[in-house]
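Novice: got a predicted structure here, sequence first:
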Amino acid sequence: MPATPSWPPRSAPRLFVEAPVAAGELVVIEGNPAHYLTRVMRVREGDAVIVCDDVTGEWACRVVSADKRSVTLEPVEKLRPRESVPDIWLCPALLKKDRFDIVLEKATELGVAAIHPVLARRCVADKLNLDRARTVTTEAAEQCARTALPEIAAPRSLSAMLTKWPEDRALFFADEQGGEHALRAFASHAGPAAILIGPEGGWDDAERDAIRAHPAARPVTLGPRILRGETAALCALATWMSVSGDWQQ
């Protein structure tokens, strides 16, 4: 006898929804997500769609109806609870839009809990469209099958960030002028942490002095080469995940 196809199929489209999902309550998808389901993924009545709500977790749903404007889904089975996210923040200085999009997308894929953009004196960019940034991270989370979205904070100055820094969170400062080996520093720390990455032009002397003077700061080095901001952010986060995050599970 032929094998019974698994349900939901691995090829089922995935998307996040704003309202919590519950058994017995229909989910109505409208706007761009509905267009994606009907025009791009070509879903029809009876097809499967995987839905995450960033609260309860991941659900397998069946399409009840689909037209140009909306798609109605029926939750069939809860597949996974919302994932436990490692308590790591990424604090990258703002970069040019295309490069910062890379940071947003790949940091989400790597499993970051929160992204706190920083404004430094040598930042080329000074603004961030938060709605667009959340779209980038949401699409990245859907692509890599995350069940939790990273928090994205509004950009703030370095001085404001340092002034209000939580006492219990280590601040690993990627300093191109040197510091403790990042791998050893990350492995030796247990508890909440954050990684601070500089702008395209680097930190100026006053900023570097202010960071190093902060009691939570731990300067680290990412190797012998000067890395671009987006490269440094993702290398540091990947290193942290490998020794202190959830890659070992």
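Specialist: Happy to help now that I have it.
Novice: please make it C-alpha for all contacts and neighbour counts, starting now.
Specialist: Fine.
Novice: end to end on stretch 89-98, go ahead and measure it.
Specialist: 21 Å (CA to CA, to the nearest Å).
Novice: for A148, which non-adjacent residue is closest in space?
Specialist: D54 (4.9 Å; CA to CA, 6 or more residues apart in numbering).
Novice: ok, so what distance separates that neighbour from I152?
Specialist: Taking CA to CA, one finds D54 at 14 Å from I152.
Novice: mutual contacts of the two, please.
Specialist: Shared contacts of D54 and I152 (CA atoms under 8 Å, 6 or more residues apart in numbering): none.
Novice: show me what contacts the residue lying closest to W89 once chain neighbours are set aside?
Specialist: In space, W89 comes closest to A194 once its chain neighbours are excluded; the distance is 4.4 Å by CA to CA, 6+ apart. With contacts defined as CA under 8 Å, 6+ apart, A194 is in contact with I88, W89, L90, C91, R169, A170, L171, F172.
Novice: use this one as the comparison:
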Amino acid sequence: MSTPRLYVDADLAAGQEAPALPGQGHYLGQVMRKGPGDAVTLFNGRDGEWQARISSIRKDRAVFTPETLLRPQASGPDLRLLLAPVKRDAMDWIVEKATELGVRSIQPVFTARCVIGRVNLERLASIAREAAEQCERLDLPVIAEPLDLHRALDAWDGAPLLVGDARSNARPLSVVLAGRRPPLGLLVGPEGGFTDQELDAVRRRPFVSPAALGPRILRAETAAVSGLAVLQALAGDWAAPS
């Protein structure tokens, strides 16, 4: 059987016990059929990836003992996703795939045509954590508190922000990205698109560059994931040596 890979909050150091998160004891004991002495792999987003052993396990509680550092802590490129919330299944999928694609932060932004008025941050954080465990990244994306679109733009730090724009004569994303490196952000609108007023307000920001994501109209979830993939391929860590 494969060695379970788990995210924990505790500090990780050789011989220093680290408690499991809620639910992990049940997962290890009842689902994976693991017990004391069995191997696990741990990471916490700070101390790298560790080979560890289960010290104790009882019902939903477990304690680990890290033994050997497998990989030192490293961060991927500073790629950020600003996203108008979409329906639950699509939003869950976006967070999962954005995590796999190495995005550093996800900022939900409310717009005039949002069909969703509330974001379950706890649920999305859980989805991101499970995706990080599976894809072997060493950290978790930050999932920020939702903001109104204009407040999010006011709080932006000036890094280049690309906005998918399928209804104008925007240059292709690959052209807009030429010569650019992270930090980079991608802004994806709601299922009904931005209003003209919102687009005007977005385009007035000096750090914003409209970019076309191909000749077809994409669903919000498709635009988010395909846009991040292009960012990683052209300006991120996909081309970096392993």
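Specialist: It's in. For clarity, every value in this text was computed on a predicted model and none was experimentally measured.
Novice: now for the counterpart of the residue nearest to A148 of the first structure in the second structure: which residues touch it?
Specialist: By TM-score structural alignment, D54 of the first structure lines up with G45 in the second structure. By CA under 8 Å, 6+ apart, G45 of the second structure lies in contact with Q73, L138, D139, L140.
Novice: switch to 10 Å and redo it
Specialist: Y7, V8, D9, D11, Q73, A74, S75, R137, L138, D139, L140, P141 (CA atoms under 10 Å, 6 or more residues apart in numbering).
Novice: conserved subset of these in the first structure?
Specialist: With both residues aligned by TM-score structural alignment, their matches' CA atoms under 10 Å, the contacts of the contacts of G45 of the second structure that the first structure also has are Y7, V8, D9, D11, Q73, A74, R137, L138, D139, L140, P141.
Novice: ok, and the closest non-adjacent residue to whichever residue in the first structure pairs up with the second one?
Specialist: For V8 of the second structure, the equivalent position in the first structure is taken to be V17, counting by TM-score structural alignment. Nearest residue to V17 of the first structure in three dimensions, chain neighbours excluded: D53, at 5.0 Å (CA to CA, 6+ apart).
Novice: pretty sure that neighbour sits against A148.
Specialist: Yes: counting by CA atoms under 10 Å, A148 is a contact partner of D53 of the first structure at 8.0 Å.
Novice: which position in the second structure pairs with A66 of the first structure?
Specialist: Per TM-score structural alignment, A66 of the first structure is aligned with I57.
Novice: how many residues are close by its match?
Specialist: Using other CA atoms under 10 Å, I57 of the second structure has 20 other residues around it.
Novice: repeat for the one 4 residues further on
Specialist: Other residues lying near R61 of the second structure total 17 when counted by other CA under 10 Å.
Novice: can I assume it is in contact with G35?
Specialist: No: assessed by CA under 10 Å, R61 of the second structure is found out of contact with G35, at 11.6 Å.
Novice: need the overlap of contacts for those two.
Specialist: G25, L28, G29.
Novice: who wins for neighbours among the residues you listed?
Specialist: G25 (24 neighbours).
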